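Prediction below, plus the sequence it came from.
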Amino acid sequence: ALTLGSPLSGALLEMHGFMGHPGWFWMFVIEGLLAVGAGVFTFFWLDDTPGQARFLSKQEKTLLINQLASEEQQKVTSRLSDALRNGRVWQLAIIYLTIQVAVYGLIFFLPTQVAALLGTKVGFTASVVTAIPWVAALFGTWLIPRYSDKTGERRNVAALTLLAAGIGIGLSGLLSPVLAIVALCVAAIGFIAVQPVFWTMPTQLLSGTALAAGIGFVNLFGAVGGFIAPILRVKAETLFSSDAAGLLTLAAVAVIGSLIIFTLRVNRTVAQTDVAHH
């Protein structure tokens, strides 16, 4: 979505003056209509239950329905209080918060950052270059989790990937334009690829009543990062009167997250067992 969305948004911004409206007007209108169209399509296309799935055979539908019914009878009631008393839940929540701060702190400002590197305004050219890190992330998100699955190594892969993201974010504000784009590619690969690896760890570290509630809390706690990130970046830039300061602050947050991941005691054997079952 980010790979294709950036050039599309840039192209729509170039419609400035069409029918007397600014480019941002057309970007919001057209992309809003596309979102509405996707919602209508989804409503009619997606199935609610396995029994309605047109791509499943009758036997496959029966097997899935029976399996879901069996799991429903065996499910354990989850309580948020159990999750909040679990130190591992808080570790995972803080880690996910640092990931989201790094992600949104970069995503929200990436078009303007790239435009500044190119010495141009935010438009089609800048948006095409903005898509380059997401193309790199597309390949990284396939390779890194695949390596993690193959080796069964979760903790070190996640920690090093997030550490690379932090280094990439920090260097992107200190290097020449070409090298800064390379650093942004490293950052994008890091904070996108770390997430599927990260989400394998809650099921290894949590169990019983803390599992489902813990996963929900980790996700909720991390989502706050989308609110914190732009405030943190702007505050750092204002305090130190430097754009690089905001990026270095985001980098520090990512490094903190990677260090916390290193403290987790994830059983590598369990991860390899999970891979074998897949």
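That came in fine, so what should we check first? Numbering: from 1, shown residues only.

Every contact and neighbour count from this point should use C-alpha atoms.
Noted.

Now do the helices in the protein.
For the chain, applying DSSP state H gives helices covering 2-13, 23-45, 58-74, 80-84, 87-107, 110-118, 124-151, 155-172, 177-198, 202-205, 209-223, 225-240, 243-263, 268-277.

Use this one as the comparison:
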Amino acid sequence: MEERPEIIAKITRRLLPFVGIIYLIAYIDRQNVSYAKLQMVGDLGLTEFAYGLGASLFFIGYFIFEVPSNIILERVGARRWFARIMITWGIVTIALAYTQNATMFYILRFLLGACEAGFFPGVLYLLTIWFPFKYRGRMVGSFMFYSAIANAVGAPIGGAMLDLNGTLGLKGWQWVFLVTGLPAVIAGIVTLFYLDDRPENAKFLDASEKQWLRSTLEQEDRASGKTLHTNPFKALLDRRVLILAIWYVSLPLGAYGISYWLPTIVKSFGVSNTVNGLLNIIPWAIVALALWGTPKLAARTGQTTAFIAGPALFGALCLVLSVYLPGDWVKFGCISLAAAGIFAAQPVFWTLPSSFLTGASAAAGLAVINSVGNLGGFIAQNAVPLIKDWTGSVEAPMLFVAACVFVGGVMTFVVLAYLAKHRDEVTLAAGATRTAG
């Protein structure tokens, strides 16, 4: 099949900025609690552990509803389902501004996870039906680039909103939730009019362009012997999916362990809320560069293992150094580099499931991996404040996070060897079948 880079460029211009901006909004709404925490813990009388539990309940709701949400998306289409996801999570975020006690905080964080469930793996599935395999690593990296921008943008917004404390009779942490929740509702409404469900429905592609994309993707599926289960829920029992899900836990654990705790670490430097927010732009600018460059290098060299294990192990090392090296700014620099390594490993990782799954099985498989993996966020948000309470140090929890990321980095070699062995077995079996026929 001939290359048609102009079609890929057209799809990229139409799709990536839009889903990226939506992800930016989603990520801000997921992370805003890390800034609200700086005031709401005292206002609501929460302990660090109670806050961590409430914040982490997001991932329980996410875990329970992720797979059903992605299967529904595959059946009803991205346009309507993404709109539903965004509008409901925006409403819940706004409701968090009126939290009265710990119980209400727990319930709303759980609901936020339930509402947002299916968005991230839904976009990953969307990329499998719009882009040939060779482009997906770069597309996932470009998409995740917006998570770094979200942290960079969310940081000064969160700090500035906290400094509105008392304006119009509202606390600063209430402003954080109000200002970050409304854009999700607006974006959900816009999605209904802008997003196309599938390439065959796209008005911006002509008939020949749609035919080229369909033929290319079908040819890829045939050539790689991808799996399409008769029932998409069978993807939950696919050993390759389960292994990837367990392996993936380490990366969200590291990412959320850093992103949720970073504002608290910077606050220990003795800076104001606004300065805290501005300083937090720095690590996410570094993460953005890593997310932009790593998938491109991986695609150019054809290496997968090096661009997953390498960044992860580098991130683990930097976290350890952040604990033992002296000086606030040295610690801050190490954590910034650690965040870059942990995030940079993820775009290349997300090319793996679509290398052996297709159709509804890909939608379900991606959801399983993301939902199980994101339990790492639940672990991080409970373990990190608990270790802080035990040790009295804001840096010590980073050793736990570093250990988990290190294990994930080492697992890369084992998991990719297993996937390669399975792929070889499938190829041999297909060859034997053709010979017998």
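Done, it's in. The model shown is predicted, which means the values in this text are computed figures rather than measured ones.

Tell me how they score on TM after superposing.
With the length set by TM-score structural alignment, normalised by the length of the first structure, the two chains reach a TM-score of 0.82; 262 aligned residues with a CA RMSD of 3.0 Å.

Quick check: which of the helices of the first structure is buried the most?
Of those, the one with the most neighbours on average (mean count of other CA atoms under 10 Å) is helix 155-172, at a mean of 26.

tell me, that one lands on which residues of the second structure?
Helix 155-172 of the first structure corresponds to residues 305-322 of the second structure when matched by TM-score structural alignment.

List the contacts of the corresponding residue of the second structure for residue 234 of the first structure.
Using TM-score structural alignment as the criterion, the counterpart of residue 234 of the first structure in the second structure is residue 385. Residue 385 of the second structure is in contact with 48, 49, 52, 397, counting by CA atoms under 8 Å, 6 or more residues apart in numbering.

just curious, which of the residues you listed is nearest to residue 13 of the second structure?
residue 52 (38.8 Å; CA to CA).

Surely the closest one and residue 381 touch.
Yes - between residue 52 of the second structure and residue 381 there is a contact at 4.9 Å, judged by CA atoms under 8 Å.

Now which residue in the first structure aligns to residue 151 of the second structure?
In the first structure, residue 151 of the second structure lands on residue 2 (TM-score structural alignment).

Name the nearest residue to its match, ignoring sequence neighbours.
Leaving aside its sequence neighbours, residue 2 of the first structure sits nearest to residue 134 (CA to CA, 6 or more residues apart in numbering; 6.3 Å).

mind checking what that neighbour lines up with in the second structure?
Match for residue 134 of the first structure (TM-score structural alignment): residue 284.

What of residue 103 of the first structure?
Using TM-score structural alignment, residue 103 of the first structure sits opposite residue 255 in the second structure.

Which residues are in contact with that match?
339, 342, 343, 377.

so how far is residue 155 of the first structure from residue 206 of the first structure?
15 Å (CA to CA, to the nearest Å).

meant to ask about residue 22 of the first structure, not that
Shown here: residue 22 of the first structure relative to residue 155 of the first structure, a distance of 48 Å by CA to CA.

I'd say the residue nearest to residue 2 of the first structure and residue 185 touch.
Yes - Residue 134 of the first structure lies in contact with residue 185 (CA under 8 Å); the separation is 7.2 Å.

Tell me which residues touch the nearest residue to residue 10 of the first structure once chain neighbours are set aside, please.
The shortest distance from residue 10 of the first structure to any non-neighbouring residue, by CA to CA, 6+ apart, is to residue 124 (4.0 Å). Residues near residue 124 of the first structure by CA under 8 Å, 6+ apart: 7, 8, 9, 10, 11, 13, 14.

Starting from residue 61 of the second structure, give me the distance back to the counterpart of the last one in the second structure.
Same thing as residue 14 of the first structure. By TM-score structural alignment, residue 14 of the first structure lines up with residue 163 in the second structure. Residue 163 of the second structure sits 31 Å away from residue 61 of the second structure, going by CA to CA.

and the two? which has more neighbours close in?
residue 61 (21 against 18; other CA atoms under 10 Å).

name the element that one belongs to?
Using DSSP states H and E, residue 61 of the second structure sits in helix 48-76.

where in the first structure is the aligned partner of the helix or strand following that helix, by residue range?
Once the chain leaves helix 48-76 of the second structure, the next helix or strand it forms, by DSSP H and E, is helix 78-96. Under TM-score structural alignment, there is no match for helix 78-96 of the second structure anywhere in the first structure.

now for helix 78-96 of the second structure, which elements pack on it?
Applying 3 or more CA pairs under 8 Å, 6 or more residues apart in numbering; DSSP states H and E, one finds that helix 78-96 of the second structure makes contact with helix 5-44, helix 48-76, helix 102-116, helix 119-130, helix 172-194.

which residues touch it?
26, 29, 72-73, 105, 108, 111-112, 115-117, 119, 122, 126, 174, 177-178, 180-192, 194-198.

That helix: how far from the chain's middle?
From the chain centre to the centre of helix 78-96 of the second structure is a distance of 17 Å (CA atoms, centre = their mean, to the nearest Å).

Stretch 46-65 of the first structure too?
For stretch 46-65 of the first structure - counting by CA atoms, centre = their mean - the centre lies 30 Å from the chain centre.

and what of stretch 129-136 of the second structure?
19 Å.

before we move on, the earlier item: could you redo the contacts of residue 255 of the second structure as JSON lines and give each row distance to residue 316 of the second structure?
Converted to JSON lines, the contacts of residue 255 of the second structure look like this (distance: CA to CA, whole Å):
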{"residue": "339", "distance to residue 316 of the second structure": "9"}
{"residue": "342", "distance to residue 316 of the second structure": "8"}
{"residue": "343", "distance to residue 316 of the second structure": "12"}
{"residue": "377", "distance to residue 316 of the second structure": "16"}
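
Tell me if I'm right that residue 70 of the second structure and residue 361 touch.
No - if you go by CA under 8 Å, residue 70 of the second structure and residue 361 don't touch, sitting 10.2 Å apart.
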